[in-house]
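Visitor: Give me the fold of what follows.
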Amino acid sequence: MQVNIKTLIDDTQCYNTVRELRWPEGRQCPYCDSKRIIKRGFDEKEPARQRYECKNCGKRFDDLTGTIFAGHHQPLKVWILCLYFMGLNLSNKQGAFPFSRFLKRTILFSKKKLCFPSIIN
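Guide: Got it, this is the predicted structure:
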């Protein structure tokens, strides 16, 4: 999948990109890995963020559950754009410095610990 800056600026396209990258073979429950899920509306604060319910274990989750982006107050597109620009390997003079300061401040003052989803049980 080709990811470009144009698909990351719009909230809906950003969430669609995350869904495609996270679940290339279709959505599944982050708790029990079941593919038997149903859509349960959208988030009030981020209308592009889809909610789901697992028919197997009954747990509810959304597009960001179990990711490093879950539980933070910054919109998803801010995180994704920062990661995109960091991936360009820009020098400080080209704009990477403001993004690295933003990420450092956000991580240091975050109330929740950043962690990657568990791959090994």
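Visitor: make it CA atoms for all contacts and neighbour counts henceforth
Guide: Noted.
Visitor: mind checking how far T7 is from V18?
Guide: 10 Å (CA to CA, to the nearest Å).
Visitor: just K104 next, same as before
Guide: Relative to V18, and taking CA to CA, K104 is found at 23 Å.
Visitor: the more surrounded of these two?
Guide: Using other CA atoms under 10 Å as the criterion, K104 and V18 rank with V18 on top: 17 against 12.
Visitor: For that one, what is the enclosing helix or strand?
Guide: In this assignment (DSSP states H and E), V18 forms part of helix 11-22.
Visitor: Another for comparison:
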Amino acid sequence: MTTAAPQPTAVTVHGASRVLEVAFDDGACFRIPFELLRVYSPSAEVQGHGPGQEVLQTGKRDVDIVALAPVGNYAVQPTFSDGHDSGIYTWAYLYFLGSRQDELWADYERRLREAGLDRDAPMPAAPSGGCGHHA
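Guide: The predicted structure is shown next:
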């Protein structure tokens, strides 16, 4: 027996508090900070094209969502104030981010410490020629 993944019943952008509120039909309701959404963007720009190619995001504490577009009936695509707009957040991924915020924040802070960075460090300039590993 396959149980359907929870579906959203409401998605609200709270600009003043910088959180995306997502309510699901199983009763869960998450308030996901914009910064968390941005640093865990599912885009290739952030996740890379395979294990070990992730790009640690910094300087995103004050990022805003300036637009939120639906993607079919399965996701949303935010445009962030830093220009990032290539992440497509499925309902399942939003549920994952919302339900595991504490451990995701801890992992993010650990990766920052290991890199000798903090949340507010400026992002290094991207290499010219796209992602840097394409010819």
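Visitor: Do you know the score for how well these two fit?
Guide: With the length set by TM-score structural alignment, normalised by the length of structure 1, the two chains reach a TM-score of 0.30; 63 aligned residues with a CA RMSD of 4.4 Å.
Visitor: counting contacts, what elements does the helix holding V18 of structure 1 pack onto?
Guide: Helices and strands touching helix 11-22 of structure 1, by 3 or more CA pairs under 8 Å, 6 or more residues apart in numbering; DSSP states H and E, are helix 5-9, helix 76-87.
Visitor: 6 Å instead?
Guide: Applying 3 or more CA pairs under 6 Å, 6 or more residues apart in numbering; DSSP states H and E, we find helix 11-22 of structure 1 packed against helix 5-9.
Visitor: is it true that P33 of structure 2 touches V22?
Guide: No. P33 of structure 2 is not in contact with V22 according to CA atoms under 6 Å; the separation is 11.2 Å.
Visitor: Verify the stated contact: C14 of structure 1 with K6.
Guide: No. If you go by CA under 6 Å, C14 of structure 1 and K6 don't touch, sitting 9.2 Å apart.
Visitor: who has more neighbours, the two?
Guide: C14 (22 against 9).
Visitor: if I look at the more buried one, how far off is E20 of structure 1?
Guide: In terms of CA to CA, C14 of structure 1 sits 10 Å off from E20 of structure 1.
Visitor: what's the burial count for F61 of structure 1?
Guide: 19.
Visitor: mind listing what it touches?
Guide: Listed by CA atoms under 6 Å, 6 or more residues apart in numbering, the contact set of F61 of structure 1 reads R51, Y52.
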